[in-house]
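Q: below is the structure, and that's it, no one-letter string:
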């Protein structure tokens, strides 16, 4: 392949711009905020499960408390009815009177037991509420942290994308100075060579693979025409001759 020396030199400018774009893309992919956001989102997932569990626990306790209070009310109402019968003097039979008094005592004991259950349920509800408040506080803190991290990430994205846009504009201008066939080869090699397609020959060394060329290879390059496009025998990248090539 043939290309004017000036066009070949422009390959180095193009490579420098592409390397900057690659670094910007890598920086964008590896922002520290991204890993931190993932951690916070995972934490929020666990907090969300804990929140549902705490809310469900309180809901279950509320049903339990409601039933216990209804049981207390039913026993109290029955004891009140029996006490009114006793106080009214309607029960004249000694045996019936004894049975009624015994039932009132039994109901009072049952009521006391049920009230103890209500108190125990209320205590458990208070503990569950404390757990819920703790989980809600954790969620609020995680939500705030996620918001801050997202804002930092987006700010970094804007900075990187703005710089990348300037580099792409400059790249378009440089690419316009390079012949189509040479540019096509360059783009193909970039895909094959992990982004580095063109490298300068510096003091007899390829700056793409950093291997020193032997005497035979250097003599061949010396003998080549100025517009010959040289390839490194080792890495096959385009070797661009410069005043510092050592030829």
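A: Perfect, thanks for sending it. Worth saying up front: this structure is predicted, and the values here are computed from it rather than measured. Numbers count the residues shown, from 1 in each chain.
Q: make it CA atoms for all contacts and neighbour counts henceforth
A: Noted.
Q: what's the longest helix in the protein?
A: The helix of greatest length in the chain, counted in residues with DSSP state H as the criterion, is given as helix 94-175.
Q: elements contacting it?
A: For helix 94-175, the contact count by 3 or more CA pairs under 8 Å, 6 or more residues apart in numbering; DSSP states H and E identifies helix 5-29, helix 32-88 as packing neighbours.
Q: other SSEs contacting the longest one?
A: It refers to helix 32-88. In terms of contacts (3+ CA pairs under 8 Å, 6+ apart), helix 32-88 is packed against helix 94-175.
Q: and the comparison structure, right after this:
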């Protein structure tokens, strides 16, 4: 009977140790869950702020687009219809860009430098003549930085 009592006492002690270990692990898991819940709240708050910034940026872009469309209408009224048609056709063919700046002897549309013959033709062309890139066929916009 003494052995049985000693065995039961050891068994009870072992079970109490297991219970303490489980309780410690549970406490650590609860702390981790609380920490992670706080991080989730922080991330959700950041996401909400980003969504607000995105909405504001989209509103700004829409307003700029509207303003640009109005400005384009005003400017397009001053440009000959055949040039507008050519520009719109090129824009459709070239992925949205129908005209490109000639910058330091290079077409900004295709990024290729014009050869000397093409540059001489551009130099010789009157200021009001429409000049096009031989490589990409976009309308070239001549500026002081064209390198002519």
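A: Everything's here; your move. It should be emphasised that the depicted structure is a prediction, and the values quoted were computed from it without experimental measurement.
Q: what TM-score do we get after superposing?
A: These two chains, once laid on top of each other, score a TM-score of 0.65 by TM-score structural alignment, normalised by the length of the second structure; 136 aligned residues with a CA RMSD of 3.8 Å.
Q: the helices and strands packed on helix 94-175 of the first structure: which one's closest to residue 233 of the first structure?
A: Taking CA to CA as the criterion, helix 5-29 is the member of these that comes nearest to residue 233 of the first structure, at 17.7 Å.
Q: how close does the residue most central in space within the second structure get to residue 10 of the second structure?
A: The C-alpha lying nearest the average C-alpha coordinate of the second structure belongs to residue 54 (CA atoms, centre = their mean; 11.4 Å). In this structure, residue 54 of the second structure lies at 65 Å from residue 10 of the second structure, with CA to CA, to the nearest Å as the measure.
Q: what is the neighbour count of residue 99 of the second structure?
A: Residues within reach of residue 99 of the second structure, counting by other CA atoms under 10 Å, total 24.
Q: wait, it sits on residue 140?
A: Yes: the pair formed by residue 99 of the second structure and residue 140 meets the contact definition of CA atoms under 8 Å, at 5.9 Å.
Q: just the helices and strands packed on helix 94-175 of the first structure: most buried one?
A: For these, the stretch with the most neighbours on average is helix 5-29, a mean of 18; neighbours defined as mean count of other CA atoms under 10 Å.
Q: where in the second structure does that helix fall?
A: Under TM-score structural alignment, the alignment places helix 5-29 of the first structure onto no residue of the second structure.
Q: same question for stretch 77-84 of the first structure.
A: Counting by TM-score structural alignment, stretch 77-84 of the first structure falls onto no part of the second structure.
Q: what's in contact with that stretch?
A: Here stretch 77-84 of the first structure makes contact (CA atoms under 8 Å, 6 or more residues apart in numbering) with 100, 104, 107, 108.
Q: same thing with stretch 100-112 of the first structure?
A: In this structure, residues lying in contact with stretch 100-112 of the first structure by CA under 8 Å, 6+ apart are 72, 75, 76, 78, 79, 82, 83, 86.
Q: now do the longest helix of the first structure against helix 32-88, angle only.
A: Between the direction of helix 94-175 of the first structure and that of helix 32-88, the angle (axes from the mean of the first three to the mean of the last three CA atoms, to 10 degrees) works out to 170 degrees.
Q: angle of helix 94-175 of the first structure against helix 5-29?
A: Direction vectors for helix 94-175 of the first structure and helix 5-29, defined by the same axes, to 10 degrees, enclose an angle of 170 degrees.
Q: and the next element down the chain from helix 94-175 of the first structure?
A: Sequence-wise, the next helix or strand beyond helix 94-175 of the first structure is helix 180-192, with elements assigned using DSSP states H and E.
Q: right, and the helix or strand after that next one?
A: Going down the chain from helix 180-192 of the first structure, the next helix or strand is strand 198-202, by DSSP H and E.
Q: who does that next one touch, helix- and strand-wise?
A: Helices and strands touching strand 198-202 of the first structure, as assessed by 3+ CA pairs under 8 Å, 6+ apart, comprise helix 5-29, strand 238-241.
Q: I'd like the next helix or strand past it.
A: Using DSSP H and E, the helix or strand that follows strand 198-202 of the first structure towards the C-terminus is strand 205-206.
Q: so how far is residue 41 of the second structure from residue 48 of the second structure?
A: From residue 48 of the second structure to residue 41 of the second structure the distance is 10 Å (CA to CA).
Q: let me fix that: residue 125 of the second structure
A: Spatial separation of residue 125 of the second structure from residue 41 of the second structure under the definition CA to CA is 65 Å.
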